[in-house]
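Novice: with the sequence up front, the predicted model follows.
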Amino acid sequence: MAWSLQTAPELSDLQFEQWNKLLEARTGVQVSAHQRGFLQIQLSRRMRELGIKHYTQYYGQVSAGMQGMVEWSILVDRLVVKETSFFRHRESIEFVRRFLQNRINNQSLDDSFEVWSLGCATGEEPYSLSMVINDCFELAGLEPYHGITATDISQPALQHAREGVYVKRKLEPVAPDERARYFKIVDEERETYRVIDKLRDRVCFSHGNVMKVSEMPLVKMDIIFCQNVLIYFRRWRRREILNELAARLKPGGILMIGLGEVVDWTHPKLQRVADERVQAYVHI
């Protein structure tokens, strides 16, 4: 029987631990026991494509040299979680709108308004942020001067994000007026839409590993958006990452994380916002 038609071999306990340690060491993501099947399926699919029969052989390939790093970049795209949507947590996005509107009303904006979206995947989150930020500037009659840095570990996801093209189904969470103002149809038959250039030009998509925040340029941000990212890390690593992010906030800036993602973290320079709808911290 051809290898491509054979049933995927079972991951032994030792092999599962070996692969899990490699994934965590390189990405911070920890695969739980109930996700073992997912890991096995993704590994075996890639092994079939390469004609490799044994997990140990493939592990050796992705662990060694430059060629291994090239192969790892292909594999990690299949292993990291990229589930996202426009306005995935609308309350958090609307909090950013209110925060910026208050800055504009109080005339307390400093130069440009800088935002960082971590784990941006295929771009829906940073584009959602760009929509509400642009709304605020237009409502105030100001020339939009904001920039969004969007980072992710997956190169294919980033390429998709840069293109800014989405099928109609992906736009369901977008309000009709938002869709009319911020998207242009590119293919009526396939019902695909592209984010308008005015927004795309404001977002810089860059490769970045949240495990290596300390190695990224120390640029101060007004908003750091890190939602549905930390849940895949160990608790001690979550705290380390949040401490690094706190150092990148401007005075008065906001760090936004997912509700319940971290429950035991405090920082001497940050205070949690008194709003039960979001989990946000302000730099005091």
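Specialist: Sure, I can see it.
Novice: every contact and neighbour count from this point should use C-alpha atoms.
Specialist: Fine.
Novice: isn't Arg239 right up against His267?
Specialist: No - assessed by CA atoms under 8 Å, Arg239 is found out of contact with His267, at 9.5 Å.
Novice: the two: which is more packed in?
Specialist: Using other CA atoms under 10 Å, the more surrounded residue of Arg239 and His267 is Arg239, with 18 against 13.
Novice: and Asn20, what helix or strand is that in?
Specialist: Assigned by DSSP states H and E, Asn20 belongs to helix 13-27.
Novice: and the contacts of that helix?
Specialist: Residues from elsewhere that reach helix 13-27 (CA atoms under 8 Å, 6 or more residues apart in numbering): 29-31, 36, 55-56, 59, 209-211.
Novice: next helix or strand past it?
Specialist: Counting by DSSP H and E, what follows helix 13-27 is helix 36-50.
Novice: second one coming, line it up with the first:
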Amino acid sequence: MSDSILKISERDFERLRGFIYQACGINLSKQKKVLVESRLQKRLVAHAMSSFSTYCDYVMNSMEGQAEIVHLIDSVATNKTDFFREPGHFEFLEREALPSFSRLRMPRPFKVWSSACSTGEEPYTLAMVLEEFYNSNPSFEYRIVASDISTKVLEKAVKGVYDERTITGIPMSLRKRYLLRSKNQENPTIRIAPGLRSKVAFKRINLTDSVLEVEPDFDAVFCRNVLIYFDRQTQEQVVRKLLSKLRLGGYLFIGHSESIYHMQLPVKQLRPTVFQRV
């Protein structure tokens, strides 16, 4: 196989579009053809394949290709995130959701699920917020589950190592308490402190699976900036499954570019992108 860029035909692109939609609900537009073509080059090289047609047949029509589906989804999934992204959500947690939970005096930890956690910035932000609340409320306990469809980003999330340039959104007081700096001056990185990393349990979950392998009765579920990749029908199916894992009175957080208006859901809106299960 040569080092030149292999081209994907319209037919094979449509085959992949349909297969990816069935596998994980991601609705790739026709404008994503070049992106798919470029991102899958390494997968063709890995299997010494000389055409996208061969790759499609391998993934879709062979038993051996079943294991490749995870790598296919890893390659095309978009994973853009930041620490304290959409900070109003974390302020709502700190000022309203957590004090409300404490007043209930429930005999269990506050449970939150970061359902599309990408490389880990969201669940580690949640861990900082919850740990700060614990420091002021010693009887408070919490648990964080973080999931994503991509094994590649989950590996990075578990390590908790980030480029130093990514921490600009983290307040200085929290940086001092929860981040460790590398000694590499040429390529400075930070790592989430072990105590905070231990508070987050990571697992792979495909939100479009018929059954979500995660416990019920979460107090808060974050599903931000992932619904935009689904069509309307899939969005509603995913949100209904998320709500089934949320306790009555629990909170659902979605991204500011997303909407669940006109869906018949058991929620009331508290903020533009904050909903409570009723």
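Specialist: Noted; the coordinates are in hand. In this text, all values refer to a predicted model and were calculated from it rather than measured experimentally.
Novice: how about TSV for the contacts of helix 13-27 of the first structure, with neighbour count and distance to Arg90 of the first structure added?
Specialist: Shown next, in TSV, are the contacts of helix 13-27 of the first structure (neighbours: other CA atoms under 10 Å; distance: CA to CA, whole Å):
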residue	neighbour count	distance to Arg90 of the first structure
Val29	22	26
Gln30	17	27
Val31	21	28
Arg36	16	32
Tyr55	20	42
Thr56	12	44
Tyr59	17	41
Asn209	18	25
Val210	21	23
Met211	19	27
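Novice: number of residues surrounding the residue nearest to Glu141 of the second structure when sequence neighbours are not counted?
Specialist: Spatial nearest neighbour of Glu141 of the second structure, chain neighbours left out: Pro109 (4.5 Å); criterion: CA to CA, 6 or more residues apart in numbering. If you count neighbours by other CA under 10 Å, Pro109 of the second structure ends up with 16.
Novice: the helix holding Asn20 of the first structure vs the second structure, average offset?
Specialist: After superposition onto the second structure, the mean distance of helix 13-27 of the first structure to its aligned counterpart is 1.0 Å, using mean CA distance after the TM-score superposition for the first structure.
Novice: in that helix, which residues are buried?
Specialist: For helix 13-27 of the first structure, burial by neighbour count (16 or more other CA atoms under 10 Å) applies to 16, 19-24, 27.
Novice: what range in the second structure does it sit on?
Specialist: Under TM-score structural alignment, the alignment places helix 13-27 of the first structure onto residues 10-24 of the second structure.
Novice: okay, which residue is most central for the first structure?
Specialist: Gly119 (1.6 Å; CA atoms, centre = their mean).
Novice: ok, that one - contacts?
Specialist: Applying CA under 8 Å, 6+ apart, we find Gly119 of the first structure in contact with 150-153, 210, 226, 229.
Novice: which of those are also in contact in the second structure?
Specialist: Contacts from the contacts of Gly119 of the first structure that recur in the second structure, judged by both residues aligned by TM-score structural alignment, their matches' CA atoms under 8 Å, are 150-153, 226, 229.
Novice: how about the contacts made by the residue mapped onto Ala220 of the second structure from the first structure?
Specialist: Under the alignment (TM-score structural alignment), Ala220 of the second structure pairs with Ile223 in the first structure. Ile223 of the first structure is in contact with 96, 114-116, 249, 253-256, counting by CA under 8 Å, 6+ apart.
Novice: how about Ile223 of the first structure, secondary structure?
Specialist: Here Ile223 of the first structure is recorded as strand under DSSP: H, G, I helix; E, B strand; the rest coil.
Novice: so how far is Met256 of the first structure from it?
Specialist: Distance of Ile223 of the first structure to Met256 of the first structure, computed by CA to CA, to the nearest Å: 7 Å.
Novice: and Thr7 of the first structure, by the same measure?
Specialist: 44 Å.
Novice: ok, the contacts of Ile223 of the first structure in the second structure: which stay?
Specialist: Those retained in the second structure, by both residues aligned by TM-score structural alignment, their matches' CA under 8 Å: 114-116, 249, 253-256.
Novice: dump those to CSV, plus distance to Glu191 of the first structure and secondary structure.
Specialist: Below are these laid out as CSV (distance: CA to CA, whole Å; DSSP: H, G, I helix; E, B strand; the rest coil):
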residue, distance to Glu191 of the first structure, secondary structure
Glu114, 33, strand
Val115, 30, strand
Trp116, 30, strand
Leu249, 40, strand
Gly253, 39, strand
Ile254, 37, strand
Leu255, 36, strand
Met256, 33, strand
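Novice: dump those to JSON lines, plus neighbour count and distance to Arg103 of the first structure.
Specialist: What follows is those, written out as JSON lines (neighbours: other CA under 10 Å; distance: CA to CA, whole Å):
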{"residue": "Glu114", "neighbour count": "20", "distance to Arg103 of the first structure": "13"}
{"residue": "Val115", "neighbour count": "26", "distance to Arg103 of the first structure": "14"}
{"residue": "Trp116", "neighbour count": "26", "distance to Arg103 of the first structure": "18"}
{"residue": "Leu249", "neighbour count": "23", "distance to Arg103 of the first structure": "16"}
{"residue": "Gly253", "neighbour count": "22", "distance to Arg103 of the first structure": "11"}
{"residue": "Ile254", "neighbour count": "26", "distance to Arg103 of the first structure": "12"}
{"residue": "Leu255", "neighbour count": "27", "distance to Arg103 of the first structure": "16"}
{"residue": "Met256", "neighbour count": "23", "distance to Arg103 of the first structure": "17"}
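Novice: and of those, the nearest to Leu129 of the first structure?
Specialist: Val115 (8.6 Å; CA to CA).
Novice: which position in the second structure aligns with that closest one?
Specialist: Aligning on TM-score structural alignment places Val115 of the first structure opposite Val112 in the second structure.
Novice: repeat that for Ser63 of the first structure.
Specialist: In the second structure, Ser63 of the first structure lines up with Met60, judged by TM-score structural alignment.
Novice: what's around that match, how many residues?
Specialist: 16.
Novice: now swap in the one 10 residues further on and tell me
Specialist: Residues contacting Val70 of the second structure under the criterion other CA under 10 Å number 15.
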